[in-house]
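Student: Need the 3D shape of this:
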Amino acid sequence: MWHGVIPAVTTKFTQDDGLDFKEMERCFRYLMDAGCDGLIACGSLGEGPLLSHAERIEVLKLTKSVTGNKPAILTVAEAATRDACALAEKGARAGADGLMVVPSTIYHSNHKETVATLRAIAAAADLPVMIYSNRLAYRVDVTTDMLEELADDIRFVAVKESSDDIRRTTEIINRLGSRYDLFTGVDNLAFEALTAGAVGWVAGLVVAFPHETVAIYRLIKAGRYAEALDIYRWFRPLLDLDVSTYLVQNIKLVEALVIDSNDRVRAPRMSLEGDLRQRVEHVVKTALQNRPALPSFA
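Tutor: Prediction:
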């Protein structure tokens, strides 16, 4: 159902901490024009947990206005299942094409609780669901056993696999075949996951480098691994910025430096300063000095 490069977009703020719809529209269109296959709104990178439900729905509506006939997916990541179901229902009414669901963000649910939460959210919206498994960030591991248990509900269509264990990709495919559209959610494991059978990439640094991200994906799917690997190796220092406590600040600063956006974030986050900022600036400067020419892959 879903495949390709689907960016987890950043949420843009005005200087007085409101939503900057004009800048979001510009950035979102840039991604779609570069060949991305949909957009995911209000995820971790999109600072979703720091937005009100009303703000998240407004960002979703803007996202859908840009994606057109490609999917606009709303992230649901709430501490309480009740609140997650309420947001899922609002997203469905607002025109979401699907949901990306984090099982629990505060309480670290067990197997039974995790499965029950995912089922409840899927039922509340009655939309296609991408299960977001990220045991490092959220401490809840949606295991292959859980995926097998959930496979009887056709609303669960995809998995964003972010366990940081590349072996999990093969494990899921070996156990469940093509039952789920398997996406990699770790930028600096993308080449490895896509060559192991993942059909999509929920990407972060794509927001500043969409053409390179799309090129890697399409070259891999065309079997042109050496060309994809050359770009990926160049990209790796940038992709490493996605695997960090400061991933939001890192990537927004990259957007500011590369596509002339801004790095405003919502408190308690603060924009990078000092050594942290200089490190990102150095990585970007080095990458731009050596930016590769992209081959044709049409």
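
Student: contacts, neighbours, all on C-alpha from now
Tutor: Will do.

Student: What segments of the chain are strands?
Tutor: Assigned by DSSP state E, the strands in the chain fall at 4-5, 39-41, 72-76, 98-101, 129-133, 156-161, 181-184, 200-201.

Student: And those: which comes nearest Leu288?
Tutor: strand 4-5 (21.8 Å; CA to CA).

Student: Which strands and helices lie in contact with that closest one?
Tutor: For strand 4-5, the packing partners by 3 or more CA pairs under 8 Å, 6 or more residues apart in numbering; DSSP states H and E come out as strand 200-201, helix 210-221.

Student: now what about it, what contacts it?
Tutor: For strand 4-5, the surrounding residues in contact (CA atoms under 8 Å, 6 or more residues apart in numbering) are 36-38, 199-203, 213-214, 217.

Student: sorry, back to before: just say which of the strands of the chain is most tucked in.
Tutor: strand 72-76 (a mean of 30; mean count of other CA atoms under 10 Å).

Student: what does it rub up against?
Tutor: With contacts defined as CA under 8 Å, 6+ apart, strand 72-76 is touched by 38-43, 48, 60, 63-64, 84, 87-88, 91, 96-102.

Student: mind running it again at 6 Å?
Tutor: 38-43, 64, 96-101 (CA atoms under 6 Å, 6 or more residues apart in numbering).

Student: As CSV, the residues you listed with distance to Asp141 would be great.
Tutor: Listed next are these as CSV, based on distance: CA to CA, whole Å:
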residue, distance to Asp141
Gly38, 25
Leu39, 24
Ile40, 21
Ala41, 22
Cys42, 21
Gly43, 17
Lys64, 30
Ala96, 25
Asp97, 25
Gly98, 21
Leu99, 18
Met100, 15
Val101, 13
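
Student: from those residues, which two are the most distant?
Tutor: Lys64 and Val101 (18.0 Å).

Student: Tell me where the stretch 151-298 of the chain has helices.
Tutor: Assigned by DSSP state H, counting those that start in this stretch, the stretch 151-298 of the chain shows helices spanning 167-176, 190-195, 210-221, 225-239, 247-259, 274-289.

Student: the inter-axis angle of the fifth one versus helix 225-239?
Tutor: By that I understand helix 247-259. Interaxial angle, helix 247-259 versus helix 225-239 (axes from the mean of the first three to the mean of the last three CA atoms, to 10 degrees): 110 degrees.

Student: Give me the buried positions along helix 247-259.
Tutor: Buried positions in helix 247-259, judged by neighbour count with 16 or more other CA atoms under 10 Å: 247-255, 257.

Student: repeat for the first one
Tutor: Buried positions in helix 167-176, judged by neighbour count with 16+ other CA under 10 Å: 168-169, 172-173.

Student: Another for comparison:
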Amino acid sequence: MSSAIDLSGVFPAMCTPFDEDRRIDFETLRTDAQRLEAAGVDGLVPVGSTGESATLTHDDHVRVVAAVIEAVDDVPVIAGTGSNNTREALELSERAVDAGADALVIISPYYNKPEQRGLVEHFRTIADAVDLPQIVYNVPSRTGRNIEPDTAVELASHENVAGYKAASGDLGQIGEIAERTTDEDFAVLSGDDALTVPVISVGGTGTISVAANIEPERTCAMVGAALDGDYVRARNIHHELGALFRGLFVETNPIPVKEAMQIRGYGPARLRSPLSRLADEYREDLETLLADLEREPTEVADAAEGDR
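Tutor: Coordinates of the predicted model:
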């Protein structure tokens, strides 16, 4: 492998901000990347599902990745480069490498619903051609096909397949993959904020997180506590963030998180069609839970006070 990357900790799945004409707002994108880096995250993941990759052109992908790399000083940038077919995913991966990405996260091909042997061939084709650490992304609710444990374990033996983003909701399956790849240099990352602490408890190394866009410090504290084995503190922060975890998925991601970004002043809520703004019935609840998070004492604040 041409380079290694530490896949432990918190990696926000970044939003892609748009201006009034639905063009990429690069100034806001750079500012947001710097905000997250300053909050202590361990890396950034642009142009994934949360970054509306499905509505971005290939040139958009590359420009977003390059802008995030340019904006930050000392955190790795893991580019989303998946597609519904192998040729496009390979092209996006190669272009992300040229843009300077440190690693890739590659969703399994959606809509086509390949068999497990097709998934192995797809990921191996990219791993053979692109000498950069790659994270296999399993999210059956979007792709229509689960990456089975045997498939994940087989892929883990490839020197360029460095990790697995788990968003199946099946903790038993996630734990099995962590168990069976213990002897590999292979990270299992939660792709579901509500399951981050449980995933770490069965061998996970961190999270590619939607909620970290809104509460990066708390998310880092929660993951850090879990990785240190302090599950009392990790659980307490998990409970502090529980309403946020639920609120960010009342409609299709990234609709709620973009609304939350606007409420917090981090970026506009604009999305590209066919996604639409958060329904009015959910907006007031989201505003309330965000305000509650700002008002309430936290495990993070308590720890900081104790260090003084």
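
Student: Provide the TM-score value for the superposition.
Tutor: In this superposition the chains share a TM-score of 0.94, using TM-score structural alignment, normalised by the length of the first structure; 298 aligned residues with a CA RMSD of 1.8 Å.

Student: that older thread, single out the most deeply packed of the helices and strands packed on strand 4-5 of the first structure.
Tutor: By mean neighbour count, with neighbours taken as mean count of other CA under 10 Å, strand 200-201 ranks first of these at a mean of 27.

Student: counterpart of that one in the second structure, which residues?
Tutor: Using TM-score structural alignment, strand 200-201 of the first structure corresponds to residues 206-207 of the second structure.

Student: same thing with stretch 92-105 of the first structure?
Tutor: With TM-score structural alignment as the criterion, stretch 92-105 of the first structure aligns to 97-110.

Student: now swap in stretch 281-289 of the first structure and tell me
Tutor: Against the second structure, stretch 281-289 of the first structure falls on residues 287-295 (TM-score structural alignment).

Student: what's the answer for stretch 16-23 of the first structure, then?
Tutor: Residue span in the second structure matched to stretch 16-23 of the first structure, by TM-score structural alignment: 21-28.

Student: measure the matching stretch end to end?
Tutor: End-to-end distance of stretch 21-28 of the second structure (CA to CA, to the nearest Å): 15 Å.

Student: Buried ones in it, by neighbour count?
Tutor: Quick answer for stretch 21-28 of the second structure (16+ other CA under 10 Å): 24-26, 28.

Student: what's the answer for stretch 42-52 of the first structure, then?
Tutor: Those would be 42-51, for stretch 42-52 of the first structure by 16+ other CA under 10 Å.

Student: hmm, who's touching it?
Tutor: Under CA under 6 Å, 6+ apart, the answer for stretch 42-52 of the first structure is 9-11, 75, 248.

Student: Just flag the most distant two among those.
Tutor: Spatial extent of the contacts of stretch 42-52 of the first structure (CA to CA) is set by the pair Thr75 and Val248 at 15.7 Å.

Student: Could you give the number of residues near the residue lying closest to Gln34 of the second structure once chain neighbours are set aside?
Tutor: Closest residue in space to Gln34 of the second structure, ignoring its immediate chain neighbours: Val72 at 5.8 Å, by CA to CA, 6 or more residues apart in numbering. Look at Val72 of the second structure: counted by other CA atoms under 10 Å, it has 21 neighbours.

Student: repeat for the one 10 residues further on
Tutor: By other CA under 10 Å, 28 other residues sit near Gly82 of the second structure.

Student: how about the nearest residue to the corresponding residue of the first structure for it, chain neighbours excluded?
Tutor: Here Gly82 of the second structure is matched to Ala77 in the first structure, going by TM-score structural alignment. Once flanking residues are discounted, Ala77 of the first structure sits nearest to Val102: 4.9 Å by CA to CA, 6+ apart.

Student: I'd say that neighbour and Asn134 touch.
Tutor: No. Val102 of the first structure sits out of contact with Asn134 when judged by CA atoms under 6 Å, with a separation of 8.1 Å.

Student: which one of these two has more residues nearby?
Tutor: Val102 (27 against 20).

Student: ok, the more buried one to Arg29 of the first structure distance?
Tutor: For Val102 of the first structure relative to Arg29 of the first structure (CA to CA), the value is 26 Å.

Student: do Leu239 of the first structure as well
Tutor: Counting by CA to CA - Leu239 of the first structure and Arg29 of the first structure are separated by 22 Å.

Student: The two: which has the busier surroundings?
Tutor: Comparing Leu239 of the first structure with Arg29 by other CA under 10 Å, the one with more neighbours is Leu239, at 21 against 16.

Student: Does the more buried one touch Asp187 like I think?
Tutor: Yes. Leu239 of the first structure lies in contact with Asp187 (CA under 6 Å); the separation is 5.4 Å.

Student: what about Glu115 of the second structure, neighbour count?
Tutor: 12.

Student: Same check on Ala194 of the second structure?
Tutor: Neighbour number of Ala194 of the second structure under other CA under 10 Å is 20.

Student: Just give me the match in the first structure for it.
Tutor: Per TM-score structural alignment, the equivalent position to Ala194 of the second structure in the first structure is Asn188.

Student: I'd say that match and Leu239 touch.
Tutor: Yes. Assessed by CA under 6 Å, Asn188 of the first structure is found in contact with Leu239 at 5.2 Å.

Student: Let me see the contact set for the closest residue to Asp181 of the first structure other than its chain neighbours.
Tutor: Nearest non-adjacent residue to Asp181 of the first structure, counting by CA to CA, 6+ apart: Ala158, 4.3 Å away. For Ala158 of the first structure, the contact set (CA under 6 Å, 6+ apart) comprises 130, 180-182.

Student: if you set the cut-off to 10 Å instead, what comes out?
Tutor: Taking CA atoms under 10 Å, 6 or more residues apart in numbering as the criterion, Ala158 of the first structure is in contact with 1-3, 99-100, 128-132, 147, 178-183, 199-200.

Student: Once you drop chain neighbours, what's closest to Asp126 of the first structure?
Tutor: Arg155 (7.0 Å).

Student: which position in the second structure aligns with that neighbour?
Tutor: For Arg155 of the first structure, the aligned position in the second structure is occupied by Asn160, per TM-score structural alignment.
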